[in-house]
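Chemist: Here is a sequence with its predicted model. Questions after.
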Amino acid sequence: MPTPQRNHLYKLMVVGDTGVGKTTFSSVIRILHPEEWNVDLISYKVSEIVINLNGEQIKLIICDMSSEENDRSIRSSFYNAVDGIFILYDSTNRKSFQ
């Protein structure tokens, strides 16, 4: 499989309060793409998947970040390097959206 060009490589981050489903969201992606690689680190999980969109290979690198307060510096360093963010919240808990 040819390596996608930079404009076909997208770094995405999953953010949200504790308990809103960030890891569940990332786990579903892992289940749907089990052949791709996944890395579990202390403060975050990284999944890389390749999808075919209109005949072109698109590589997505998805980071599921910890929402712990002490991991804030790690999280902020990722913000500058991402192309998109999934913001997850609990629709039954208004505070999780603030």
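Modeler: Sure thing, it's come through.
Chemist: Could you use CA atoms for every contact and neighbour count after this?
Modeler: Noted.
Chemist: Which parts of this protein are strands?
Modeler: 9-15, 37-40, 44-53, 56-65, 84-87 (DSSP state E).
Chemist: out of those, which comes closest to Arg94?
Modeler: strand 84-87 (13.8 Å; C-alpha to C-alpha).
Chemist: the longest helix in this structure is where?
Modeler: Looking across the chain with DSSP state H, the single longest helix is helix 22-32.
Chemist: ok, back up a step: out of the strands of the chain, which comes closest to Arg75?
Modeler: Of all the strands of the chain, strand 56-65 sits nearest to Arg75, with 6.7 Å by C-alpha to C-alpha.
Chemist: Run through the neighbouring helices and strands of that closest one.
Modeler: On a contact count with 3 or more C-alpha pairs under 8 Å, 6 or more residues apart in numbering; DSSP states H and E, strand 56-65 meets strand 9-15, helix 22-32, strand 44-53.
Chemist: before we move on, back to that, and the angle from the longest helix of the chain to strand 9-15?
Modeler: Helix 22-32 runs at 140 degrees relative to strand 9-15, counting by axes from the mean of the first three to the mean of the last three C-alpha atoms, to 10 degrees.
Chemist: And here is the other one:
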Amino acid sequence: MADSDAGPMLRRYDTLVKMMFLGDSGVGKTCLMSSYAGQPVSDSHISTIGIDFKMHTVDIDGHIARIQMWDTAGQERFHTLCTQYYRRAEGVMLVFDITNEESFRNVRMWLQSVEDHAPQDVCQVLIGNKSDLDGNRRVRKTDASALAEEFGITYFETSAKLTTNNNMSEAMELLIRQILEKKGVFNDEANKDEHTASIRLDENPASTQSTQSSYCSC
């Protein structure tokens, strides 16, 4: 999967994919998004307030997908605000911190929130973040894998600090492929012309504009 995020604002793409990152505050959602989008990753911990988003373009087997990544606040006081975005999500990255057992226990709460508010067929992936801190691990891989298997989703361990073998590209590609397959991109050639219609990047819904741009703990 080749990244293709450079170019003018009028760059064309085939499909817009809307993806949410969910999880407790401080698990590293913002850092993962920044790392994946090729943006600087900060060591400071400034929690996201409300909803922020980042954009990134990828090439999946010649199909250009523009990924709109929604960065949600993990604090409880913002949950009501964030749930209004669930119903428009096509994919969900459920993130916990492998060094924080409570963030893993709360994954069930986030899963329940997805079930309550997101489309019934939304694609999901479970992410155990901060794999670079394996020496401080508090969540066993077997436990995380078992939880993912229970809910029929795939588990990856990632790190925004690692520049290679961080599994983020693999996790994102899997989720994007699942979404594109549901859209019929790979198995419905009759819709190809519709998918490849020119789309201007400045036509994104206004409701997805960020409330505050910030970084969180990696």
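Modeler: Yep, that arrived. From a predicted model like this one, the values you see are computed outputs, not experimental measurements.
Chemist: What TM-score do the two superposed chains give?
Modeler: Between these two chains, after superposing, the TM-score reads 0.77 (TM-score structural alignment, normalised by the length of the first structure); 87 aligned residues with a C-alpha RMSD of 1.8 Å.
Chemist: ok so, going back, using a markdown table, lay out the strands of the first structure together with distance to Ser76 of the first structure and mean neighbour count.
Modeler: What follows is the strands of the first structure, written out as a markdown table (distance: least, C-alpha to C-alpha, whole Å; neighbours: other C-alpha atoms under 10 Å):
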| stretch | distance to Ser76 of the first structure | mean neighbour count |
| --- | --- | --- |
| strand 9-15 | 11 | 19 |
| strand 37-40 | 19 | 12 |
| strand 44-53 | 13 | 16 |
| strand 56-65 | 10 | 20 |
| strand 84-87 | 13 | 14 |
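Chemist: Could you give me the buried positions within the top helix by length along the second structure?
Modeler: Longest helix in the second structure, counting residues (DSSP H): helix 168-182. Neighbour counts using 16 or more other C-alpha atoms under 10 Å place Met168, Ser169, Ala171, Met172, Glu173, Leu174, Leu175, Ile176, Arg177, Gln178, Ile179, Leu180 of helix 168-182 of the second structure among the buried residues.
Chemist: which residue sits closest to the third one, ignoring its sequence neighbours?
Modeler: Right, the one you point to is Ala171 of the second structure. Nearest residue to Ala171 of the second structure, sequence neighbours excluded (C-alpha to C-alpha, 6 or more residues apart in numbering): Phe156, at 6.5 Å.
Chemist: any idea what the one you found aligns with in the first structure?
Modeler: For Phe156 of the second structure, the aligned position in the first structure is a gap, per TM-score structural alignment.
Chemist: before we move on, back to that, just checking, what packs against the longest helix of the first structure?
Modeler: Under the contact criterion of 3+ C-alpha pairs under 8 Å, 6+ apart, helix 22-32 of the first structure touches strand 9-15, strand 56-65.
Chemist: Could you point out which of the ones you listed sits nearest Phe78 of the first structure?
Modeler: With C-alpha to C-alpha as the criterion, Phe78 of the first structure lies closest to strand 9-15 of those, at 8.1 Å.
Chemist: now the angle from that closest one to strand 56-65?
Modeler: Using the same axes, to 10 degrees: strand 9-15 of the first structure against strand 56-65 is 30 degrees.
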